[in-house]
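Q: need the 3D shape of this:
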Amino acid sequence: MRGTPWAGGEAVPVRGTPWAAPSVGQAWAVPGHGDAVRLHSGDVAGACARGPGVLSRAGVLSVRGDTRPAAERGVAALVVAGAGRRRRCRASPFFDRHRYGQYNDSVLNVVKDQEPKRRYQSRLREDGTRRTRQAIVAAAGELFVANGYVATSLADIAVAAGVARPTVFAAFGSKPALLREVLDQALAGDDAPVPVADRPWFKPVWDATTQAAVLDAYAQVCVLIGGRAAALFETVRRAADAAPEVTELWDTLQANRRAGARMVVERLRSTGPLRPGLDGERAVDVMWLLNDPAHYSAMVQRCDWPADSFRDWLAGVMRDALLPR
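A: Below is the predicted model:
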């Protein structure tokens, strides 16, 4: 990186007069590399190194095909024409030497070596942004449950998450949107964009080969969701009476529960008949009643039932209500 560029080689302009001072937009080919570089800034540092057969200009360069803005490329380098005696270029005060590197580095090496660093820095920024969002979601969930939705402000959430209030607003836009994200992650288990029905912990419902096994697997799903979201469901139910902006979210939760109930009933009917006298829509009604996280809240969180005992009880109630005797 810090050696003399293109030892013994020369840079030949693709267009324009050879050995003329490079101009903005002029393309240069580097023999032996098969790529072209293009001068994007003008005479930034001036003719900073001259000698027999040597003409150097400092500028911001990019490999052909790189259409990103110069500020994102962040590469300061030399265009060298001719061969012969070479000198170190004086650093231009316009560029930060530590940020951009030595000016007498190989242009192509500088460009290529910057890309992995940019990818690494991009991953760091993405990881940092995700950690910030997760901290906000966790803090919001705790405060919504403890203090209620209406009494919890974005400023309260920012303090609990250790961020500024504008950060919360920039990440989620509004308190209802943040509540929706808190619920989504509680239902799914994380922030990955994967539907509940496609999650690994829902897979046993699809893999079951008997009706009883389908209901056992779905009872376990209800336990998992109840453990993560029962308290939040109650928070939203209460807020819907006092905050009109939450009413739509509560209605959506009920509709989604019914869609889940319908999906499981259809799975049941694909493996055998329902209880005599029970049609498909009535079966969906029953399943929608039974998959309510309020049952988990009542039996496990209030009555101190073990989660396994609640799962077995729920599966038994489902079998009695839906399957032939």
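
Q: only C-alpha atoms for contact and neighbour calcs from this point on.
A: Noted.

Q: ok, which stretches of the chain are helices?
A: Assigned by DSSP state H, the helices in the chain fall at 70-73, 97-100, 107-147, 154-161, 165-172, 175-188, 203-207, 211-242, 244-271, 280-290, 293-296, 307-322.

Q: next, the structure of the following sequence, for comparison with the previous one:
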Amino acid sequence: MPPTRAEKTLRTRRRMLDAAHRLFVERGWTRTTVEDIARAAEVGVQTVYFTFGTKRAVLKEVLDSAVAGDTDPVATLDRPWARAVLAEPSAAAQLALQAAGARQILERAAAVLEVVRAAAAADPELAELWRTNEEQRHTVQLRFAEALVEKAGGALRDGADAASAAAVATALLGPETYGSLVTARGWEPSRWEGWAADALTRQLLR
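A: The predicted structure follows:
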């Protein structure tokens, strides 16, 4: 059975996003053009503009799909891995699941996040995209921290509250820390995951 028109459109969109992802990571924001993306995806330049509107919009969707792992419009806290974090009854096991979830996301998205972070210094719209991503990450970690406080009977290390726990988790599980150890120092992602889980436990639990 031949693909429907909607399926063809979706495949073309995916091909453009894959090409853009690869080019942004390899060349950076400035040196990647819409023409480059169109050529790599084997579509016309106008197809890219018609589908996304601007190069910034392409990067935003590349980032969103890298973080999510797909293009489905499902919020992070509604995804199975996040639901598993919240449903886990053990505080220590919850932190291990947070580290595992962060690893899965950062293996896909760390390089694209670095493209956005680097470009943000010279591009106000991308600076806003970076700030939005930071806020989204913090929002997720705050919800996890609220659940952690409940599981720990309200007693975290050194009297930390949910806001403090979220700040610690956002820093430890952020792309900057991952990039420093995995990208720059050559750690295996599995090693980073174990280190992150241990660091979270030492920082947050008694």
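
Q: re earlier: of all the helices of structure 1, which one is nearest Ala81 of structure 1?
A: Proximity to Ala81 of structure 1 (CA to CA) singles out helix 107-147 among those, at 12.6 Å.

Q: wait, Leu77 of structure 2 sits on Val140?
A: Yes: the pair Leu77 of structure 2 / Val140 is scored as a contact, 6.7 Å apart, by CA atoms under 8 Å.

Q: joint contacts of the two?
A: Contact with both Leu77 of structure 2 and Val140 is made by no residue, according to CA atoms under 8 Å, 6 or more residues apart in numbering.

Q: how about the helices of structure 1 in JSON lines, adding distance to Arg50 of structure 1?
A: Shown next, in JSON lines, are these (distance: least, CA to CA, whole Å):
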{"stretch": "helix 70-73", "distance to Arg50 of structure 1": "26"}
{"stretch": "helix 97-100", "distance to Arg50 of structure 1": "21"}
{"stretch": "helix 107-147", "distance to Arg50 of structure 1": "18"}
{"stretch": "helix 154-161", "distance to Arg50 of structure 1": "57"}
{"stretch": "helix 165-172", "distance to Arg50 of structure 1": "51"}
{"stretch": "helix 175-188", "distance to Arg50 of structure 1": "61"}
{"stretch": "helix 203-207", "distance to Arg50 of structure 1": "70"}
{"stretch": "helix 211-242", "distance to Arg50 of structure 1": "70"}
{"stretch": "helix 244-271", "distance to Arg50 of structure 1": "70"}
{"stretch": "helix 280-290", "distance to Arg50 of structure 1": "82"}
{"stretch": "helix 293-296", "distance to Arg50 of structure 1": "78"}
{"stretch": "helix 307-322", "distance to Arg50 of structure 1": "80"}
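
Q: hmm, Gln254 and Asn291 of structure 1 touching each other?
A: No: between Asn291 of structure 1 and Gln254 there is no contact under CA under 8 Å: 10.5 Å.

Q: neighbour-wise, which of the two wins?
A: Asn291 (23 against 13; other CA atoms under 10 Å).

Q: aligned against structure 2, show me the partner of the more buried one.
A: Alignment note: Asn291 of structure 1 maps to Leu173 in structure 2; criterion TM-score structural alignment.

Q: ok, now how distant is its match from Ser190 of structure 2?
A: Note on Leu173 of structure 2: its distance to Ser190 of structure 2, by CA to CA, to the nearest Å, is 13 Å.

Q: before we move on, what about Ala145 of structure 2?
A: Taken as CA to CA, the span from Ala145 of structure 2 to Ser190 of structure 2 is 23 Å.

Q: neighbour-wise, which of the two wins?
A: Neighbours were counted for Ala145 of structure 2 and for Ser190 using other CA under 10 Å; Ala145 has more, 26 against 14.

Q: aligned to that one, what sits in structure 1?
A: Counting by TM-score structural alignment, Ala145 of structure 2 corresponds to Val265 in structure 1.

Q: residues contacting that match?
A: Val265 of structure 1 makes contact with 280, 283-284, 287, according to CA under 8 Å, 6+ apart.

Q: let's see it at 7 Å
A: 283-284 (CA atoms under 7 Å, 6 or more residues apart in numbering).

Q: quick one: it and Leu224 of structure 1, what's the gap?
A: In terms of CA to CA, Val265 of structure 1 sits 19 Å off from Leu224 of structure 1.

Q: just Leu124 of structure 1 next, same as before
A: Leu124 of structure 1 is 32 Å from Leu224 of structure 1, by CA to CA.

Q: tell me which of these two has more neighbours.
A: Neighbours were counted for Leu124 of structure 1 and for Leu224 using other CA under 10 Å; Leu224 has more, 22 against 12.

Q: counterpart of the more buried one in structure 2?
A: So, by TM-score structural alignment, Leu224 of structure 1 is matched to Gln104.

Q: kindly report the same for Val236 of structure 1.
A: Match for Val236 of structure 1 (TM-score structural alignment): Val116.

Q: I'd say its match and Pro124 touch.
A: No: taking CA atoms under 7 Å as the definition, Val116 of structure 2 is not a contact partner of Pro124, at 11.1 Å.

Q: these two - which one has more neighbours?
A: Set Val116 of structure 2 next to Pro124 and count neighbours by other CA under 10 Å: Val116 wins out with 25 against 11.
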